[in-house]
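Novice: requesting a structural model of the entry that follows:
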Amino acid sequence: MTKNEGEFIELMGGQLGIWYAQQLAPENRSFFLAEYIEIHGPVDHALLLRAAELRIRETETVRLRLKTVDGTPVQYLHDAADYPVQAVDLSGERDPRAAARAWMDADLRTPAELDGGALHNAAIITLDEELHYWYIRVHHLVFDGQSGVVAAARGAEIYAALLEGRDPAEGALAPFSVLHEDDRAYRTSAQYEQDRLYWLDRLAGHPALDGGDAYKSRRAQHAPLRHTDGIDTDAADSLKHGARRLRTSFPGLMIAAAALYQHRVSGEQEITVGLPVRARGDRHTLTVPGMTSNILPLRLSIGPRTTVEDLVRQTSHAVREGMKHQRYRYRDMLGDLKITDGDLCGLHINVMAFDYDLRFGTCPTVTHNLSTGPVDNLRIDIYDRGGMQINIDANPDAHDLDAAAALSRHYLNVATWLAHAEPTALAAHADLLDEGERGRVLVEWNDTAAERVPGSLVDLFEA
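Specialist: Reported below is the predicted structural model:
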């Protein structure tokens, strides 16, 4: 070991899944997560840089590096001095926003070095005196969505402390060892075995066990294609009102809509959608950045007589019961079922019903996601921010942007129908098509009228 290397420790369960997935797709750059916080106003540039540097020093997980020892991946904590924050000034560019996006996109294409390389990069990008981007890129091996929420909030706290002359060490994040020890304890606990048995029972007889083509794995070798859409505040409020009317939450409604969409496009009555979850042991671990996120396979049944009320209740129950067993790894579920080249979920749905709502001093912010990880088939990411933003990420080896756009459009149609449907309405009657598409199907494609040619059949031959 060099003087910058700390003690070698094993990878956590969630990290192992990401490590194996990256080995199968070494050229896939989307294993990096990335976002930027757009800061408006007269922020103190020097303090912002200092806050970014202090956050790196404090957030141990972003300084983790990997080595492979005797065929087994291990990790160690690296020296914070080797993680400088880049100061990028693009204020002189003709179009600073476009230049900043091009810079971030280029950085996001950086290859992952899983043998001793840095897994994190950060930059403060200046577009003009009153517009800055705080950009981060970090490998999914050491970071997840919950980590992003915690780190963003902590960055704003550190900046505020520096601005007000307070000690920025107050409220420091707990060390990575807290999360690591909690994961190790779980994997040797009685709860681990209870969770394993729960999922074995819940997934017994799943159609994927028959090895049908619909459940074959499509391991993504490239970054996903992304289609971005959205609806305004009024439309988003209408969906939320519909959720309350159906006695469910906004995420519950959107998850049910994803299952219903899958039923409508596939015709299958057995539907399984993937739901990303934090997979943390308690509230204390929620504030420790690191990679623990997992996938819950929500198994639902939607038949000809299933009502809207049935679907919503079934979805709520599946989520509620699954969350009690959320720490058992999805990869281990597949192993227990002896599925070596398949998947349980064709469609994944992630509803982020929160907003960072960060301020740097008096300066408001807007957060933009650039990458949420690899996608082997299709994923819907919903952000409840000033209306509703929807990102459709699609495996480019199986889908194109037109398919992603169609999914977005049809999914929103189904969600809107569900929000306004009577509880007793049949779920199978959900509207998939919009007015334009319905007109083409029912009118244009059925416009088979043809000019009648006078005369008999004999006359036509003699002519």
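Novice: going by C-alpha atoms from here, please, whenever you check contacts or count neighbours.
Specialist: OK.
Novice: could I get the full set of helices for the stretch 101-250 of the chain?
Specialist: Counting by DSSP state H, counting those that start in this stretch, the stretch 101-250 of the chain has helices at residues 145-164, 176-187, 190-202, 233-245, 250-266.
Novice: could I get the ones you listed as CSV with mean neighbour count?
Specialist: Output for the helices of the stretch 101-250 of the chain, formatted as CSV (neighbours: other C-alpha atoms under 10 Å):
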stretch, mean neighbour count
helix 145-164, 19
helix 176-187, 16
helix 190-202, 15
helix 233-245, 17
helix 250-266, 22
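Novice: for those helices, which one sits closest to residue 415?
Specialist: Comparing the helices of the stretch 101-250 of the chain against residue 415 with C-alpha to C-alpha, the closest turns out to be helix 250-266 (5.1 Å).
Novice: which one of the helices of the stretch 101-250 of the chain lies closest to residue 342?
Specialist: helix 190-202 (16.3 Å).
Novice: just want the angle from that closest one to helix 176-187.
Specialist: Orientation note: helix 190-202 sits at an angle of 60 degrees relative to helix 176-187 (axes from the mean of the first three to the mean of the last three C-alpha atoms, to 10 degrees).
Novice: alongside the first, I'd like the structure of this one:
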Amino acid sequence: MTRREDRMSALSPQKRQLLDHLTAQRERSRPWPVEVVSSDRREGEFPATAGQRRTFLHTRDHPEETFWNMRMGLRLRGPLDAPAMVRAVQRLQDRHDSLRTTFRLDGDRVLQVVAPRPAAAIPIVDLEGLPSDLVTQRMRHADHEEETRPFDLSCDNTLRGRILRVCPDDHALLLTVHHVVLDGWSANVLTRDLFALYDEERGVAEATPEPHLQFHDYAEWQHRWLHSWSRIEQSQYWRRTMAGAPPVLDLTARKREESVGFERGHRTFEIGPAVAEAVREIGRSCGATMFMTLVAAFSVLAARDAAQQEIVIGVPIAARHQSELEDVVGLFANMVPVRVNLRGAASFHELITGVRQTAQDGFCHQDLPIEELLSELDVETPVGYAPVIQVIFALYNYPRAFVELTGIDDEPLSDGPPSEALQIYAPHDVRPDLCIRVYDQLGRTSCRCFLEYNGRALSANRADQIVEDYLELLGRLTADPNAPLTRAFESASRR
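Specialist: Sure, this is the predicted structure:
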């Protein structure tokens, strides 16, 4: 027995308990190493993240569902070198290990299995010589087929695609990636890297540096973090913050059935330049971001329509806490619940200040995966509703990939809304009712927006009314942010 063990054995139970408490407190105060480090392995088995586990299990249990398919369809006009594009896609898969990953169960664990570097099968389909109307029909059919063809994550590549050749100066590129390895930020990285690799293949660009980290490095970090003191502290924070929160925010104006299912609907709208600039300026005056100001305004609408003074809104976050992770393709995105209390907010200015503080606190505790957070809260939600979060609000202003193919003009094949926010938060068969997505992009004074909703819970007319009311209310609140908040409730149209 060592001298230290001798001293420990001589302590009374009370003193030993105090020592254990002080030791735990000291360990808790140590900063958790937030850096993700490279494992230097590029193939083999690695733990799946919490988000990947949830996505894989749902896909396994619903093999026919294509809710998780994330598509990139581009019409490319100009002298495209199609074989060089195929090689670029293959190099993209070689560059990002997540794009050659399958998944398997090991007991109750989900593992991601990174394969040796295979060549992706990207066929070139020749449509040259067909009438233009038949070309359009074939393109739509191919795009629809990509959208509706499911993945088998136990054996399929998580990236697939094809090139449609209309003539030497007209092609369509269709790529589909499963959400289990891709989020919105990653889609931006994927596009940027693909275009850069294509130009490399043609000898018109310098070599693109390899990413320092891979997604499975982050997955191993998260696996360790989930067994750390930092995780315990964040769990305690969320239990305190969400204690007594209202279980439901219902804006649907419909009687809720036990199982509503899911049917995607969407509306596109725009926040004009004058109102968008007013939102930015009011936010700056409150020390808040544009996002916080927009959420505060939407909270007024939601609280009014739901007849609640307190609401919970889900906020997607990029969850890339390290600069080296910005160039990695993977499912990093997480969801943070923001609890908004309108009691005591005399004006829009005051409400923004409250939302700012609540959001900042939540963002400081964003490492806990939403799947783990829901487990910690153990909230009883009425049947037919998604747990905790029924409404999502997202602002996207992360850097966009302003990379162009040399000599090629590209345009999207379809104008449908991205669906990442609803994909991030689909922990159960019941999904959120609606999601508002705002894009504040560099060089644009206005903001392009989507309202994406569950058509089984929300009628099309109700979706239109929400958009109309939000824009009207946003205009009123920004015109006089110091006016009594009750005036906004009284003046805006009732549903």
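Novice: TM between them?
Specialist: TM-score of the superposed chains, computed with TM-score structural alignment, normalised by the length of structure 1, equals 0.80; 430 aligned residues with a C-alpha RMSD of 3.6 Å.
Novice: dump the helices of the stretch 101-250 of structure 1 into CSV; add distance to residue 439 of structure 1 as well.
Specialist: As requested, the helices of the stretch 101-250 of structure 1 are exported to CSV (distance: least, C-alpha to C-alpha, whole Å):
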stretch, distance to residue 439 of structure 1
helix 145-164, 41
helix 176-187, 55
helix 190-202, 42
helix 233-245, 23
helix 250-266, 19
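Novice: strands of structure 2, residue ranges please.
Specialist: Shown for structure 2, the strands assigned by DSSP state E span residues 44-47, 69-77, 101-106, 109-114, 124-126, 159-167, 170-178, 264-271, 310-317, 334-341, 391-396, 409-412, 434-439, 447-454.
Novice: ok, which of the helices of the stretch 101-250 of structure 1 comes nearest residue 397 of structure 1?
Specialist: Per C-alpha to C-alpha, nearest to residue 397 of structure 1 of these: helix 250-266, 19.7 Å.
Novice: give me the stretch of structure 2 that the closest one matches.
Specialist: Per the alignment by TM-score structural alignment, helix 250-266 of structure 1 matches residues 290-306 in structure 2.
Novice: what's the average distance of that stretch to structure 1?
Specialist: On superposition with structure 1, the mean distance recorded for stretch 290-306 of structure 2 (mean C-alpha distance after the TM-score superposition for structure 1) is 1.9 Å.
Novice: neighbours around the equivalent of residue 300 of structure 1 over in structure 2, how many?
Specialist: Matched to structure 2 by TM-score structural alignment, residue 300 of structure 1 sits across from residue 340. When neighbours are defined as other C-alpha atoms under 10 Å, residue 340 of structure 2 has 24 of them.
Novice: with residue 133 of structure 2 instead?
Specialist: 9.
Novice: measure it to residue 247 of structure 2 for me?
Specialist: Note on residue 133 of structure 2: its distance to residue 247 of structure 2, by C-alpha to C-alpha, to the nearest Å, is 51 Å.
Novice: and residue 60 of structure 2, by the same measure?
Specialist: 29 Å.
Novice: other SSEs contacting the longest helix anywhere in structure 2?
Specialist: In structure 2, ranked by residue count with DSSP state H as the criterion, the top helix is helix 460-479. Applying 3 or more C-alpha pairs under 8 Å, 6 or more residues apart in numbering; DSSP states H and E, we find helix 460-479 of structure 2 packed against strand 264-271, helix 273-285, helix 290-306, strand 447-454, helix 485-491.
Novice: give me every residue that touches residue 16 of structure 1.
Specialist: residue 141 (C-alpha atoms under 8 Å, 6 or more residues apart in numbering).
Novice: mind telling me what residue 71 of structure 2 corresponds to in structure 1?
Specialist: By TM-score structural alignment, residue 71 of structure 2 lines up with residue 34.
Novice: and its match, what does it touch?
Specialist: Contacts were defined as C-alpha under 8 Å, 6+ apart; by that measure residue 34 of structure 1 touches 108, 135, 136, 137, 138, 369, 370, 371, 372.
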